[in-house]
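In: dropping a prediction and its sequence here:
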Amino acid sequence: MGFLGKMRDRLTPARPTTRALGNAAEDRALAHLQSAGLQLLERNYRTPGRGGGEIDLVLRERDGTLVFAEVRSRASRDWGGAGASIGAVKQRRLVFAARHYLLRWPSPPPCRFDAVLVDGDQIEWLRAAFDAE
C-alpha cells in the first residue's frame, strides 16, 4: 500500500463490525431488562455442536419465570425493522437451545420467549414474543 492509501486509512473512521454492533445492542437490551427487575443468568448460551442454537440472554423474572430473550438490532425500522428478522427457523433454533438449557434443571420453572428489538435509538421489549410449539 502506498503513502496515500495509508493516509486515507488513517483519516477514514473505522466502521464497527457486525459483532461489535450486536454486542452493543445486547448491552443496551440487558440494561433495559435489568432496569425492569430481571436478573441475568447467562449470556450467549450456545448448544454444543453444529446446527444448534444460541440464546442471547437467559434471565429470571422476580416471580421465577425463566426468560429466553432474543435481541435483534437494525439501524432503522425500514423493511420491517428488527422484529421482521425473527422468522420460523430462528424460532425453532431458539426453542431447541432453550430445551437444551433446561436439561440442567431438575424441575424447570415456567418459561417464555421474549424479543428485545433495537431499532436505531428505540428499544422495544416484546414479552412472550412467540411460543415453543
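Out: Cool, got the structure.

In: CA only for contacts and neighbour counts going forward, please
Out: Fine.

In: so which elements touch the strand or helix carrying residue 7?
Out: Using DSSP states H and E, the element containing residue 7 is helix 3-11. Helix 3-11 is packed against no helix or strand, with contacts defined by 3 or more CA pairs under 8 Å, 6 or more residues apart in numbering; DSSP states H and E.

In: who touches residue 55 in this structure?
Out: Neighbouring residues of residue 55 by CA atoms under 8 Å, 6 or more residues apart in numbering: 43-46, 68-70, 94, 97-98.

In: restricted to strands, list those.
Out: Among the contacts of residue 55, the residues falling in strands (DSSP state E) are 43-46, 68-70.

In: put the buried members of these into a ChimeraX selection.
Out: This is the ChimeraX syntax for the buried subset of the ones in strands among the contacts of residue 55, where burial follows 16 or more other CA atoms under 10 Å:
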select :45,46,68,69,70
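
In: of the ones in strands among the contacts of residue 55, closest to residue 81?
Out: Residue 81 lies nearest to residue 70 out of the ones in strands among the contacts of residue 55, by CA to CA, at 14.3 Å.

In: can you tell me how far the closest one is from residue 22?
Out: Remark: distance between residue 70 and residue 22 (CA to CA, to the nearest Å) = 11 Å.

In: next up, a second structure to put side by side with the first:
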Amino acid sequence: MATGFSSGKKPEQQNKREHGALYERRAESYLQAQGLQPVTRNYQCKLGEIDLIMRQGQTLVFVEVRFRNSEQFGGAAMSVTHTKQRKIRRAALCYLQMKGLNEAHQSCRFDLVAIDGNQINWIANAF
C-alpha cells in the first residue's frame, strides 16, 4: 500500500505555482543584476500578496511579476488590473506595519517585471 503525501492542491494548480516561482526567480536575478537587493519573496497577508520585495538604496521596492507567452492579448504588463494594484498596495501597507516602518518616512515604490516570452521588461514606478 502506497502512502504518498499530497499538497492538497490540484496538479494544475501546483504546476502553475511552480511555473510562477520560476519566473519570479528570473525576475529577482534580473533585478539583482540591475543593483537591487532582495528583501523577501512571496510576502502574504490577509489583504494580498507581493511577489518580491527588494531594496534599491533607501527605497523599498514592491515588485509584481507577470508572465505571458506572447503579447497577443495585451501581454504581461496589461494583465495587472486596478484591482490587483490595490491588493498589492494594501499588502505593502501590511508589510510596512508588520516591520514597524512608517510609510510616511520609508521611501517606497511599486515596480512591475513583465515577462513576455523571453523578453523581460522592468517598469519602475509602474503604479
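Out: On my side now, so go ahead. Model, not experiment: these values are computed from the prediction.

In: TM-score, when you put one on top of the other?
Out: The TM-score (TM-score structural alignment, normalised by the length of structure 2) is 0.83; 112 aligned residues with a CA RMSD of 1.5 Å.

In: can I get the contacts of residue 55 of structure 1 in CSV including distance to residue 105 of structure 1?
Out: CSV is the format used below for the contacts of residue 55 of structure 1 (distance: CA to CA, whole Å):
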residue, distance to residue 105 of structure 1
43, 17
44, 18
45, 15
46, 16
68, 15
69, 18
70, 21
94, 17
97, 14
98, 11
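
In: which one of those residues is nearest residue 80 of structure 1?
Out: Distance to residue 80 of structure 1, by CA to CA, is smallest for residue 70 among the contacts of residue 55 of structure 1, at 16.5 Å.

In: how about whatever residue of structure 2 lines up with the closest one, what does it touch?
Out: Using TM-score structural alignment, the partner of residue 70 of structure 1 in structure 2 is residue 64. Residues in contact with residue 64 of structure 2 (CA under 8 Å, 6+ apart) are 50-52, 110-113.

In: again, only this time at 7 Å
Out: By CA atoms under 7 Å, 6 or more residues apart in numbering, the contact set of residue 64 of structure 2 is 50-52, 111-113.

In: kindly report the same for residue 64 of structure 1.
Out: Residue 64 of structure 1 is in contact with residue 109, counting by CA under 7 Å, 6+ apart.

In: can you give me the strands in structure 2?
Out: For structure 2, applying DSSP E gives strands covering 37-45, 48-56, 59-68, 108-116, 119-123.

In: export the ones you listed to TSV and append columns for distance to residue 12 of structure 2.
Out: Output for the strands of structure 2, formatted as TSV (distance: least, CA to CA, whole Å):
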stretch	distance to residue 12 of structure 2
strand 37-45	20
strand 48-56	20
strand 59-68	17
strand 108-116	21
strand 119-123	25
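
In: quick check, central residue of structure 2?
Out: By CA atoms, centre = their mean, structure 2 has its centre lying nearest to residue 51, at 2.3 Å.

In: doesn't residue 66 make contact with it?
Out: No - counting by CA atoms under 7 Å, residue 51 of structure 2 stays clear of residue 66, with 9.5 Å between them.

In: residue 17 of structure 1 pairs with which position in structure 2?
Out: Counting by TM-score structural alignment, residue 17 of structure 1 lines up with residue 15 in structure 2.
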